[in-house]
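In: pasting a predicted model and its sequence here:
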Amino acid sequence: MKIVCVGAGPAGLYFAISAKLRDAGHEITVYDRDPPAATYGWGVVYWDDLLDVLYRNDPESAREVTARSVLWQDQEVRVHGSGGEQTAYFGGYGYSISRSALLEVLARRAAQLGVDVRYGHRVADASTLPEADLLVAADGANSQIRGQSAGFGTRIEVGLNPYIWLGTDHAFRSFVFNFERTSAGWIWFHAYPSVAGISTCIVECSPQTWHGLGLDELAHDQGMGLLEDIFKPALAGHRLISRSRNASPPWQRFAHVTNKTWYHGSTVLVGDAAHTTHFTLGSGTRLAIIDGIVLAHSLQEYLDVEDALREYDRHRRAELHPVQAAARTSMAWFEHLDQYADRGAVAFAHAMSVRLGGQHPWHQQLHLATQTAAVRTTRRAFATGRRWYLARRRGQGKDNQWSWQKP
């Protein structure tokens, strides 16, 4: 089958890898507008469930992703309000990898399997592409391929809160939510380690705070200076890094993308072109990769392309419906954060942890117990054992275990 894919992000590259693994005879060309190794953003987070998927589907690239990842343990909620600084804690752990490192691993693996990845090709019109049996639109939330047809039934809802995706040279060891009360209202960041010495730092606030602080009018460097001053204690005096690919990131509002169908004719959507989930869920990369696997599997199972696309659409859209509903709920919670921020850090953190509902009756008791250092130590020890067990179950070699111990 001749396949053209537009977009060399996680969705497009992992689809190409998965399709080639299932049928080496596929002729797959991936076009991307950017040069090699160029990417917006900093790091992405994921959990053991994605590692399980990666090792089942392609152990070779999974081992490379493992080796390039770092571990973060615990989650801290720091609240700097009128009552001074307070900190609450969640348990748990996760992994993160710089987006550029992830794309480098996937691009190299795709090339090894015979995928033709062509960088520096901006595709504004599908009619300029060579003929193919299948066109995969993996060109993001603002997909130009998707935008050329009303057949997908695309709906885009824009969130209220402005946010900006930054880095920092402060090396966080935990996933940190830091909330600062200013004269204009609350402003906060979500931060986690991405690569040795660098952390991702997503700054968010309400529109009222954004305007009140003048972030809508300040020049970029002035705005960064103001944010560094506001978050100076939380960043321990470290700087924010705002330039990626020699460009300054813009303030933006989250675009919640849904589609009534993920395929139209011989064009199919994957990743953010098909769906977006708010960054407070941390699921975007995982969902994009699974899209690629399911689409490749459907093409293997069904000889007729339309049948394969129909099955992919039925299966993945059904799975994504509750995930996107949860993402909307999470986004809305942060848009109304003022209702909870004055409760004190422990109560506020509990409200954050139950924002999606469906918690066990004993959740609050566990949350209160986790504020005790001895309980956190016990939970980390249990988590270490769990990571060891899961790594052995998925067949990770001992050579990869050290990487999980990095901060």
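Out: Noted; the coordinates are in hand.

In: please make it C-alpha for all contacts and neighbour counts, starting now.
Out: Fine.

In: what about Leu281, distance to Ala107?
Out: Separation of Leu281 from Ala107 (Cα to Cα, to the nearest Å) stands at 26 Å.

In: the longest helix in this protein is where?
Out: helix 305-335 (DSSP state H).

In: ok so, going back, comparing Leu281 and Ala107, which residue is more hemmed in?
Out: Ala107 (26 against 15; other Cα atoms under 10 Å).

In: surely Phe90 is in contact with His367?
Out: Yes - under the criterion of Cα atoms under 8 Å, Phe90 makes contact with His367 at 6.9 Å.

In: here comes the other one, which I'd like you to weigh against the first:
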Amino acid sequence: MRITSVGGGPAGLYAAVLLAQQGHDVTVVERNPAGVTHGWGVVFWEPLLASLRESDPPSAAQIADAAFAWNGQDVDVEGRGRVARPSGGYSISRQRLLDILTARAQELGVRTEFERGVAPGDDLDADLDADLVIAADGVGSAHRRALADDLAPTVDVGTNKYVWLATTKVYTSFLFAFVRSSAGWLWCHAYGYDADHSTFIVECSPETWRGLGLDRMGAAESRELLERLFARHLDGHPLVGLPTDPEAPLPWLEFRTLHCERWWCGRTVLAGDAAHTTHFAIGSGTTLALGDAIALGRALAGVTDAAGLPAALEQYQAERQAALAPSRRDARNSARWLEDLERYIDTDVDSFATLLHRRCSSLLAHLPPTIYVKAREVAERSGAARRVWSQASALRRSALVRRGS
């Protein structure tokens, strides 16, 4: 089949790689120039690497080689100290990931056309000579908007403000740092993604954002203020933003959680952020986008013409909507926890670290924070006791068996 992927992000490129392997004639069109992307480093975990190794070993090996491994999670609350928790994962420059996938796609014969976009209001698919169009054109997808009556998208807009920055300070563990300003709390989500840089996302309530004047400051002034507020964590390193007019404001956003009732219509199918978004605090965006590509490739295996598309796309939709349900729940709870930070921030640092670690739990919104922490401690002690008892019982049974023999 002739397949066109609209969007050269992880979902569109990886779908192109997998479908080219099946012998399809694949083209990727991307509105940005080659080498231009938005964002810094992205995170993922070992299960994704295992899926990539199974799906396409050559690109998986390159991604693994380029990945930055971070170990541990540090929670730092100003004035109360720092708690280190065991954790671990990987991160990679978004641009490096796209470069690897683009090169692999081209190696497999995929045509890549950069600086090719579709103007709003055009017949989006009119100039796409394809049996299947993969709309992987991001959260602002023009294809999804054009098919909104059939796909039934809904968007839930969060209240917190956040901005995606980077720094030359390299964090070898994941850092959540909470700092108090004259207008309220701000916090960062920071992690290294290569030998020279870290992602540094700053988040705060809209009241704090306005109270500090961040809604009125230019980019340079905003970065200087944030560098002062997070000075203890930056160790003299600067914050870096995407190239912009220093007098223009930083690109502060409110997170938009997207859900679509249907993921395909006619010859168009959604993938990645065009189909769904989950709050960045659970770090699953790239994993879910690549998972979409893998599932789409699996659904299309053996499909040789347009007649087989409806059943394949229905299978893809059902599989991915079911797979995303736990991530959607966790992301919703995590985002709400951060929006309700004042409810938790006054606890001691150890309790706060526990609450932050467990922020995806649906119980947190229904129990007082201190009660939840005590309940977790009791549950963990009971679990440890059960494990010790189980091990002791197994040893006793083993001893009886040996004695009987």
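Out: Done, it's in. Every value quoted in this text rests on a predicted model; they were computed, and no experiment measured them.

In: what's the TM-score for these two chains?
Out: The TM-score (TM-score structural alignment, normalised by the length of the second structure) is 0.86; 363 aligned residues with a Cα RMSD of 2.1 Å.

In: okay, which residue is most central for the first structure?
Out: The centre of the first structure sits closest to Gly284, judged by Cα atoms, centre = their mean, with a distance of 4.1 Å.

In: return the residues in contact with that one.
Out: Neighbouring residues of Gly284 of the first structure by Cα atoms under 8 Å, 6 or more residues apart in numbering: 271-272, 276-278.

In: 10 Å instead, please
Out: Shown in contact with Gly284 of the first structure (Cα atoms under 10 Å, 6 or more residues apart in numbering): 10-11, 44-46, 271-272, 275-278.

In: and it, how far is that from Val79 of the first structure?
Out: For Gly284 of the first structure, the distance to Val79 of the first structure - Cα to Cα - is 27 Å.

In: same question, Ala247 of the first structure
Out: Distance of Ala247 of the first structure to Val79 of the first structure, given as Cα to Cα: 31 Å.

In: the longest helix of the first structure vs the second structure, average offset?
Out: Compared with the second structure after the fit, helix 305-335 of the first structure shows a mean deviation of 0.9 Å (mean Cα distance after the TM-score superposition for the first structure).

In: what span of the second structure is that helix aligned with?
Out: Aligning helix 305-335 of the first structure against the second structure (TM-score structural alignment) gives residues 309-339.

In: show me which residues of the matching stretch are buried.
Out: Across stretch 309-339 of the second structure, burial judged by 16 or more other Cα atoms under 10 Å covers 309, 312-317, 320-321, 324, 327-328, 330-339.

In: of Ala247 and Val79 of the first structure, who's got more company?
Out: Val79 (26 against 9).

In: okay, and the more buried one sits in which element?
Out: strand 70-81 (DSSP states H and E).

In: mind giving me the packing neighbours of that strand?
Out: If you count contacts as 3 or more Cα pairs under 10 Å, 6 or more residues apart in numbering; DSSP states H and E, strand 70-81 of the first structure packs onto strand 43-46, strand 84-98, strand 175-182, strand 185-195, helix 345-353, helix 373-394.

In: what angle do that strand and helix 345-353 make?
Out: 120 degrees (axes from the mean of the first three to the mean of the last three Cα atoms, to 10 degrees).

In: from the chain's centroid, how far away is strand 70-81 of the first structure?
Out: 18 Å (Cα atoms, centre = their mean, to the nearest Å).

In: just to revisit the earlier point, quick one: which of the contacts of Gly284 of the first structure is nearest to Thr29 of the first structure?
Out: Using Cα to Cα, the shortest approach to Thr29 of the first structure within the contacts of Gly284 of the first structure belongs to Ala11, at 14.0 Å.

In: residue contacts, the closest one?
Out: 5, 136-140, 269-273, 284-293.

In: so where do the strands sit in the stretch 151-300 of the first structure?
Out: With DSSP state E, counting those that start in this stretch, the ranges of strands along the stretch 151-300 of the first structure come out as 154-168, 175-182, 185-195, 198-205, 240-241, 252-259, 263-264, 267-269.

In: please say which position in the first structure Ser91 of the second structure maps to.
Out: So Ser91 of the second structure corresponds to Ser96, using TM-score structural alignment.

In: now its match. Nearest residue, chain neighbours left out?
Out: Distance criterion Cα to Cα, 6 or more residues apart in numbering; nearest residue to Ser96 of the first structure, sequence neighbours excluded, is Val45 at 4.3 Å.

In: check contacts around Asp221 of the first structure.
Out: Contacts for Asp221 of the first structure were tallied using Cα under 10 Å, 6+ apart; they are 227, 242, 248.

In: quick one: which of those residues is most hemmed in?
Out: Among the contacts of Asp221 of the first structure, Ser242 has the most neighbours (other Cα under 10 Å), with 20 neighbours.

In: quick one: the closest residue to it other than its chain neighbours from Gly43 of the first structure, how far?
Out: Nearest residue to Ser242 of the first structure, sequence neighbours excluded (Cα to Cα, 6+ apart): Leu166, at 5.3 Å. The gap separating Leu166 of the first structure from Gly43 of the first structure is 10 Å, by Cα to Cα.

In: if I look at these two, which residues touch both of them?
Out: Counting by Cα under 10 Å, 6+ apart, the contacts common to Leu166 of the first structure and Gly43 are 191, 199-201.

In: ok, of the residues you listed, which one's closest to Glu301 of the first structure?
Out: Nearest to Glu301 of the first structure among these, with distances taken as Cα to Cα, is Thr200, at 39.5 Å.

In: may I ask you to confirm that the closest one is in contact with Phe177?
Out: No - Thr200 of the first structure lies out of contact with Phe177 (Cα atoms under 10 Å); the separation is 11.8 Å.

In: related to what we said a few turns ago, the residue mapped onto the residue nearest to Ser242 of the first structure from the second structure: what's it in contact with?
Out: Alignment note (TM-score structural alignment): Leu166 of the first structure maps to Leu165 of the second structure. Residues in contact with Leu165 of the second structure, defined by Cα under 10 Å, 6+ apart, are 39-41, 188, 190, 198-202, 223, 239-242, 250-251.

In: that older thread, the residue nearest to the centre of the first structure maps to what in the second structure?
Out: Checking TM-score structural alignment: Gly284 of the first structure goes with Gly285.

In: separation between that match and Phe44 of the second structure?
Out: From Gly285 of the second structure to Phe44 of the second structure the distance is 9 Å (Cα to Cα).

In: go on, Phe255 of the second structure?
Out: With Cα to Cα as the criterion, Phe255 of the second structure and Phe44 of the second structure are 20 Å apart.
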